[in-house]
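Chemist: Sequence unavailable; structure follows:
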């Protein structure tokens, strides 16, 4: 009968790297990026520290992989919606839902992405910034599209996009899994307030 260790050895390089990235995101969420060591991560994954360096050359490289994975998830989700031709208001709701749902499925990624971009090596920081900027521009373009369609009133599209991010991105500080509201329910309330305000 195969043992846990033999199954672990059969994992492919990409599977092992994914396991390390996922575990690192959870570890950084619990203990903080600066407090967690490569020794801690090797122990959490269940491999020797020299083996860990076979997959990643440094903690900073792992940090970059977490950032890359998170922003690529957001970009991929939004790209599929654009291709599906959803109306601007619905796309905006889904944009807001994305981040809030990732607080459940990728909680560690969310914290790392928003709190530890300054620790990225210069080259990776520039690459991730380019993707962040591209995502921001896509959401701004969505708001502009809604304005052109007569769904939204005329506002500065970039300020509108930043307002959306400001509502959603900080929610990881207070959101708790298993609370009274599901991520989509929170997203709907944010979306409704954003579109209609809170005045009577």
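Modeler: Yep, it's here. Every value quoted in this text rests on a predicted model; they were computed, and no experiment measured them. Residues are numbered from 1 along each chain as shown.

Chemist: all contacts plus neighbour counts: C-alpha atoms, from now on.
Modeler: Noted.

Chemist: Tell me which helix or strand residue 64 sits in.
Modeler: Assessed by DSSP states H and E, residue 64 sits inside helix 59-84.

Chemist: Residue 136: neighbouring residues, count only.
Modeler: Neighbourhood size, residue 136 [other C-alpha atoms under 10 Å]: 18.

Chemist: residues in contact with it?
Modeler: For residue 136, the contact set (C-alpha atoms under 8 Å, 6 or more residues apart in numbering) comprises 158, 161-162.

Chemist: Please report which of the residues you listed has the highest neighbour count.
Modeler: Result: residue 161 is most packed of the contacts of residue 136 (other C-alpha under 10 Å), 21 neighbours.

Chemist: That residue: which element?
Modeler: Per DSSP H and E, the secondary structure element for residue 161 is helix 157-169.

Chemist: For that helix, which residues meet the burial criterion?
Modeler: Judged by neighbour count (16 or more other C-alpha atoms under 10 Å), helix 157-169 contains these buried residues: 157-158, 160-161, 164-165, 168-169.

Chemist: Contact partners for residue 194?
Modeler: Taking C-alpha under 8 Å, 6+ apart as the contact definition, residue 194 lies against residue 164.

Chemist: this is the other structure I want to compare:
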């Protein structure tokens, strides 16, 4: 098992240990792989790949590089993963699950839908900034996922939209939010507002406003939702 070292790559190991290393059930994000999902060799390959990507970057790393790093042949790695992208998707999925978990925890137990929405915006921005930019090399994986529209990225967007829609439905039932606009239209419009802090390609262009964005965007959205 890979251990956390003080060399600046602790985030990458956190991904593996907290999500991939102990994954016994299929993740909520679709990732195609080969071999048993809980095989210890599979975990070792992902752990080694995460460390290697963190040091050298996703684009510059080949499956041959990973084979050398993990101590197995290239052919053996292909028994578990069809391509380097599949390994990247597993790491990306772990990152996205962490963000979704933080957003869910931020609104869990909050009674009023308007406050849920405020906390949702705040959690999305804070978690995205931390997980996407603490490790610039691993950021390349998230950027590739967004650029190439990997299934992990698409599934993540859909799950965030579903979470947002749930908050909006609660607000309509409580009388806090207007009901005239079709729910799907409202959900998508608000999602597009916050998407600039969810999508890594857009996020890097909005860092100057990240500190004030959650409160200002949530306030604007809440005023538009007034009944």
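Modeler: That came through, no problem. A quick note: this is a predicted structure, and the numbers were derived from the prediction, not measured.

Chemist: Superposing both, give me the TM-score.
Modeler: Once superposed, the chains reach a TM-score of 0.62 (TM-score structural alignment, normalised by the length of structure 1), with 169 aligned residues with a C-alpha RMSD of 3.9 Å.

Chemist: ok, the contacts of residue 136 of structure 1 in structure 2: which stay?
Modeler: Here is what carries over to structure 2 from these, by both residues aligned by TM-score structural alignment, their matches' C-alpha atoms under 8 Å: 161-162.

Chemist: Just put the contacts of residue 136 of structure 1 in JSON lines and tack on distance to residue 137 of structure 1.
Modeler: Listed next are those as JSON lines, based on distance: C-alpha to C-alpha, whole Å:
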{"residue": "158", "distance to residue 137 of structure 1": "7"}
{"residue": "161", "distance to residue 137 of structure 1": "8"}
{"residue": "162", "distance to residue 137 of structure 1": "10"}
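
Chemist: Show me where structure 2 has its strands.
Modeler: Counting by DSSP state E, one finds no strands in structure 2.

Chemist: Show me the residue sitting in the middle of it in space.
Modeler: residue 96 (1.7 Å; C-alpha atoms, centre = their mean).

Chemist: quick one: contacts for it?
Modeler: Residue 96 of structure 2 neighbours (C-alpha under 8 Å, 6+ apart): 153, 156.

Chemist: and the gap between it and residue 50 of structure 2?
Modeler: Computed with C-alpha to C-alpha, to the nearest Å, the distance linking residue 96 of structure 2 and residue 50 of structure 2 is 15 Å.

Chemist: And for residue 136 of structure 2?
Modeler: 13 Å.

Chemist: same deal with residue 185 of structure 2?
Modeler: On the measure of C-alpha to C-alpha, residue 185 of structure 2 and residue 50 of structure 2 end up 38 Å apart.

Chemist: ok, now residue 43 of structure 2?
Modeler: Distance of residue 43 of structure 2 to residue 50 of structure 2, computed by C-alpha to C-alpha: 10 Å.

Chemist: ok, those two, which is more surrounded?
Modeler: Set residue 43 of structure 2 next to residue 50 and count neighbours by other C-alpha under 10 Å: residue 50 wins out with 27 against 20.

Chemist: Tell me if I'm right that that one and residue 11 touch.
Modeler: No: using C-alpha atoms under 8 Å, residue 50 of structure 2 makes no contact with residue 11, being 9.6 Å away.

Chemist: Closest one of the buried residues of helix 157-169 of structure 1 to residue 79 of structure 1?
Modeler: Taking C-alpha to C-alpha as the measure, residue 79 of structure 1 sits nearest to residue 161 out of these, at 16.3 Å.

Chemist: Now that closest one: closest residue in space that isn't a chain neighbour?
Modeler: Ranked by C-alpha to C-alpha, 6 or more residues apart in numbering and with sequence neighbours excluded, the top spatial neighbour of residue 161 of structure 1 is residue 140, at 5.1 Å.

Chemist: any residues touching the helix holding residue 161 of structure 1, and which ones?
Modeler: By C-alpha under 8 Å, 6+ apart, the list of residues contacting helix 157-169 of structure 1 reads 96, 99-100, 114, 136-137, 139-141, 143-144, 187, 190, 194.

Chemist: Tell me the residues of structure 2 aligned with it.
Modeler: Here helix 157-169 of structure 1 aligns to structure 2 at residues 183-195, judged by TM-score structural alignment.

Chemist: Where do the helices of structure 1 begin and end?
Modeler: For structure 1, helices defined by DSSP state H occupy the ranges 4-9, 13-31, 38-45, 49-55, 59-84, 88-105, 107-115, 122-148, 157-169, 183-196.

Chemist: which one of these lies closest to residue 175 of structure 1?
Modeler: helix 88-105 (7.9 Å).

Chemist: Provide the aligned range in structure 2 for the closest one.
Modeler: Going by TM-score structural alignment: helix 88-105 of structure 1 matches residues 113-130.

Chemist: Okay, buried residues for that stretch please.
Modeler: Buried residues in stretch 113-130 of structure 2 (16+ other C-alpha under 10 Å): 113-114, 116-129.

Chemist: contacting residues around it?
Modeler: Contacts to stretch 113-130 of structure 2, defined as C-alpha under 8 Å, 6+ apart, come from residues 99, 102-104, 106-107, 110, 164, 167-168, 170-171, 176, 194, 197-198, 200, 203, 210, 214-215, 217-219, 222.
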